[in-house]
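>>> structure for the following, please:
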Amino acid sequence: MKATLMLRKVLPTFWVNKWVDMAKTKSNFMFSVAILVFCNLVTKILGAVFRIPLLKILGSQGLGLYQLVFPLYAFMLVISSSGISVALSKFVSKAISVQNYKLAKRYLKCGFFISLVVSLLCSGLFVAISPLLAKYQGNEGLVYCYWIIFPSIVFSSLSSTLRGYFLGKNEMAVTGGMQIVGQASKLILSLIFASYFKKYGLIYSVAGAVLGVTVSELFSFLLFGVVYFSKRKNAKKFCIEAKVKKNEEILPANSNIFKKKLFLCAGDKRNPSSKTIAWRLFKFAFFVSLQACIIPLTGAVDSAIVVPLLVRSGLNGTMACTLFGLEDGIVSSLINMPTVVATSIGVALVPNIKLDADNHLVGEQNVSESIKLVWLIGIACAFAYAFFARDIVSFLYSGGLSGKVVQEIDVLENLIKINAFNIVYLSLLSLSTSILQGIGKSKIPVVNLGICAIMRLLLLCVLISVKSLNIYATALVDMVFYSLSFILNMVAIKKWASFSFGLGKIFVLPAMCCFAMCFVMKLFKISLSGLMSAKIVTIIMVLLGIATYFSLLAITKVLNIKKLLSSLKQRRKSK
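Next comes the predicted model:
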């Protein structure tokens, strides 16, 4: 504060304000990342924990049936909610930055209407094709699961609309907290219903678990509504619409200048019609939704073709369904968990980068630091998964694996080892997609992902028919899909950015730190094996590995931890 006052005496006000805004932006960025990482990590952990008791209740075959329902559900949900949520967060934040709270609410109303219409259309399509899909998947009883879960598409889409509104207001704690509450309610209700209906048969138990998802989504939506109206009542007296003169550009509080044609135009365009608002939201959301659909679409295609292709390769239906349940229900969740860091950083990064008038990347330092951080965390998780795959399986799922159909522990161990480095590729793919969206090049990741998804499908059809590969082919094609998509994205990003990384600091030293981390963890495991329970040893081993890795990164100066902590402290002081 003293430094700011001194600078005001010797420097022009414009430059002092710019310096202060840059400091606030940096601390706000790190603070937003911290909140989003924490909330998303808790949600991911709850999702992984959810599958442990669910596996014990349903068994591996029941879990396979449960997973057959969700790829199509996730695909419909992405269509109906992802694009509108991102669009709302962007336009609401712009309206709030100029204190136009009335316009922000109008964006919310239009977004709510669009989300309702699209989600109802998706739900209708979902119900219409579910009998055919259930028959194709080899279990017509799944149609009841499809009918039970279709209302949750509407509830979840409307919740996502409110989430986008609160993100636009920069209320990260609300969105993150509601995400945790929703996941926790899903865990509790699904397990209760699955246990209750188990006495009627396996398919009824699976339907009970699906019913828990629908009820939890309804609960989350109602709770979100309560929070919204509560905050609306408290903030009503502060809703003062800003006055903007005709033909003037708007300068928001964070010093990012939005031209008239990109946002709120002056004069008669200050309060656009509802039709104009709806068109803005829809146009912006289209490519975001299209890009977000591709990976869930690959999952939906997998749920439709993997089991039949495994059966054609010589496996029986029960074995094929079990293998698919292990790969899609367990391994995918474990691989996706570490990517929460990349997702959180990407969400926080998008508003903080742009292209200037000369088509150069503004916020290049944030981009390079984000890529570096995602890489360091991703490669550490990949090494840990590869070296300790069996320990992970034994710790989490040994109680729910019967081994009656296949040697499930061995299959899971091999799948995790093959998929380990997909953590790195998927994390970097997610971040690079966010970077391209942040600089206004949202069409590029759509094209890149689309091309690579077609290649993935062709490879999958060829490789999965090889009897020696069977389910392991899914891990191999995912590796090609994620890595090639990331490379294509980075080639595009390099057109506008000139950041570079030292080979030693970003590749050699982190790899050495990862090997050292795994060595310490292995040594600790061998030393205490037999002295205490395996689960306690695993927990301590993981904590020791984390401490060892980050200590080595700090010692080798690969990661400046003090700098990261100081950014968070700046946020507290700025308050």
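>>> use CA for all of it now, contacts and neighbours both
Noted.
>>> is the residue nearest the centre of the chain inside a helix or a strand, and which specific one?
Central residue of the chain (Cα atoms, centre = their mean): T343, 4.8 Å from the mean position. Secondary-structure assignment from DSSP states H and E places T343 in helix 340-349.
>>> other residues contacting that helix?
With Cα atoms under 8 Å, 6 or more residues apart in numbering as the test, helix 340-349 has contacts from 29, 32-33, 36-37, 40-41, 44, 366-367, 370, 374, 427-428, 430-431, 434-435, 438.
>>> rewinding a little: against K44, how distant is the residue nearest to the centre of the chain?
T343 sits 12 Å away from K44, taking Cα to Cα, to the nearest Å as the criterion.
>>> and A184, what does it touch?
Counting by Cα under 8 Å, 6+ apart, A184 has contacts L46.
>>> please generate a structure for the following sequence too, so the two can be compared:
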Amino acid sequence: MTQRQRSLIGGISVLGVAGIICKVVGVLFRIPLTHIIGTDGLGLFQQVMPAYNLLLAITSAGIPVAISRMVSHYVTIGEPGNARRTFKAALKLLTILGIVSTVILLLLSRLIATLVKTPEGYLSYMCIAPSLFFVCVMSAYRGYMQGMRRMMPTAISQLIEQVGKVAVALPLAAIGFARGGEETGWIMGSAGALLGTSLAECVAMLYMIIHAHFVKPLPPQPNEKPVSGRELAKRIVRISIPITLGACIVPLASTIDSAMLKSLMMGTGIPDDIAGRHYGVYSGIVITMINVPTAVAMAMSTNLVPSIASGLARKDMKYVAREAGIGLQVASVVGFPCSIGMSLLAKPIVYLLYGSNAKFTPEELMLAGNLLEFSAMTIILFTMVQATSGILQGAGKQKIPMLTLVAGVVCKVILNAILVSTPGISIHGAPIASLVCYTVSMIPNLYYACKYSGYRFSIPNIILKPLAATAVMGVVVWAVYNFVFGGIQGILSADFFRRLVIVALCIAVGAVVYLIAAILFKAINPDHLPARFRPKKKA
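Next comes the predicted model:
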């Protein structure tokens, strides 16, 4: 395996591990936050996120990918000066976008809060608004570093964000709740938590700026043809627009879900308060849990963009095909066990994290477990969608994943309207619609990713071998959970620490069994492992 290929695996590992840690911290963060500001405060905190995430996607989703791709291209063809100029042009664009988006959210905070039926939440919108500027500026540096194949700074900045949330947001939430008193404590507490989030983003941004200051740029080559900042800005915008539109689709779909699902359930005769709580279970528990393993998918997409762009810049199609193949293989090797593992351990995980929370009734916890069992199947699909999107974006075909995701979301909306409004199915139709959404997006993505990378899709390597290893893992985990720990009855009768032991041991056993099975079935190439775990080759 070449050094470049190892850098792809290494980059995925670095960002993947950091991403999973961040997702886990994000899940755990909400538990003490709920105890501090109460369920009303947490609801207000969650209510701010759709509008914020939509603005964040508009301002900072596409440009970092464009920077990464263009920087990788210029470095590969021996024009590091143009790579640096690309970064400077993008930094100007993102700084302007960050300022504009922050001002817009500040000015419209009362209007948005009124539109989403929480007029008391305008202060929360104002407190999160500055983070739009911080994230925009930080994303310019992240895109530049990723284009240079330096993934560690991005990983560290992500960890700083999450640690900052715990270290700053929780104390500010407590201070806000105390100052607000019984009447407005939940409002002030939510605002304090979101202000802490903004401060954490600020610290992460400062880290990226300081780190970049100490990274010595590659010297311009004498035969370089400098590209003007205006021309580079045009290219950045041209590349980033389809990616940005695609990134807006998911938060837009979440906003549509929040508007549709509750009313659809009420149409089947479910009371208003019950429908609201069922939607809260789906969005607050199930979707949050599904997002944890998808961090690896995001890491793959981030790493594949500069890798594919670099190979195409050298016109080395064999390298491009190999990188695409490795990306798809890693996606399946990670996605299959995450899907099956989370599905098998759905109820233990739900009861471990939320079983002691008085906010949820036993019926709602069981509902969350049932929904998570099925929703976990979307992990492998989402992982493949992200991997293929990274390949296509690196190949300059960024419109394709945008269009396929639009098609998937349209199917999701239609199926939600049909299934959730059907008595007896109700909220259980939402994960079915999501499964169809990502399937519709994945199939054409996979076809075009193979077409433009030159990779010949291998059913044994991408599907059969990882699936066989996953099946072995699934049988062992199911047996340990049911015969050793007593299945769901063992979970229901256990306290928090016993639940923690059950979940931890099941995950540990599953990980070891899967790794052994994957090596035996040759789903994992030993060359893909870190150097310390690779078998030594005889001279």
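>>> got a TM-score for the two of them?
TM-score of the superposed chains, computed with TM-score structural alignment, normalised by the length of structure 2, equals 0.87; 520 aligned residues with a Cα RMSD of 3.1 Å.
>>> returning to what we had before: start and end residues in structure 2 for the helix holding T343 of structure 1, please.
Counting by TM-score structural alignment, helix 340-349 of structure 1 pairs with residues 295-304 of structure 2.
>>> mean shift of the matching stretch relative to structure 1?
Overlaying structure 1 shows stretch 295-304 of structure 2 at a mean distance of 2.1 Å from the equivalent residues (mean Cα distance after the TM-score superposition for structure 1).
>>> tell me, how many residues neighbour Y200 of structure 1?
A count of nearby residues for Y200 of structure 1, using other Cα atoms under 10 Å, gives 9.
>>> cool, F497 of structure 2 as well?
10.
>>> quickly find the element holding it.
helix 496-520.
>>> same question, G474 of structure 2
Going by DSSP H and E, G474 of structure 2 is part of helix 465-479.
>>> after that helix comes which helix or strand?
Assigned by DSSP H and E, the successor of helix 465-479 of structure 2 is helix 487-492.
>>> residues in contact with that following helix?
Residues outside helix 487-492 of structure 2 that contact it (Cα under 8 Å, 6+ apart): K347, P348, Y351, Y481, N482, F485, R499.
>>> same question for stretch 27-42 of structure 2.
Stretch 27-42 of structure 2 is contacted by residues 165-166, 170, 173-174, 177, 185-187, 189-190, 288-289, 353, 359 when judged by Cα under 8 Å, 6+ apart.
>>> quick check: the farthest pair among those?
Maximum pairwise distance in the contacts of stretch 27-42 of structure 2, criterion Cα to Cα, is 28.0 Å, between G185 and M289.
>>> the strands in the stretch 301-450 of structure 1, which residues?
Under the criterion DSSP state E, counting those that start in this stretch, the stretch 301-450 of structure 1 contains strands at 354-355, 361-362.
>>> with distance to F501 of structure 1 and mean neighbour count as extra columns, can I get those strands in TSV?
Listed next are the strands of the stretch 301-450 of structure 1 as TSV, based on distance: least, Cα to Cα, whole Å; neighbours: other Cα atoms under 10 Å:
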stretch	distance to F501 of structure 1	mean neighbour count
strand 354-355	21	18
strand 361-362	17	18
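>>> that older thread, may I see the buried residues of the helix holding F497 of structure 2?
496, 499-500, 502-503, 506-507, 510-511, 513-518 (16 or more other Cα atoms under 10 Å).
>>> ok, now stretch 275-293 of structure 2?
Neighbour-count burial for stretch 275-293 of structure 2 [16+ other Cα under 10 Å]: 275-287, 289-293.
>>> so for that stretch, first residue to last residue, what's the gap.
28 Å.
>>> again, but for stretch 106-119 of structure 2
End-to-end distance for stretch 106-119 of structure 2, by Cα to Cα: 14 Å.
>>> now do the buried residues in it.
By neighbour count, with 16+ other Cα under 10 Å as the criterion, the buried positions of stretch 106-119 of structure 2 are L106, S109, R110, I112, A113.
>>> the longest helix in structure 1 is where?
In terms of residue count, the longest helix belonging to structure 1 (DSSP state H) is helix 13-77.
>>> how big is the offset of whatever helix or strand comes next after that helix relative to structure 2?
Beyond helix 13-77 of structure 1 on the C-terminal side, the first helix or strand identified by DSSP H and E is helix 83-97. In the superposition with structure 2, the average deviation recorded for helix 83-97 of structure 1 is 2.5 Å (mean Cα distance after the TM-score superposition for structure 1).
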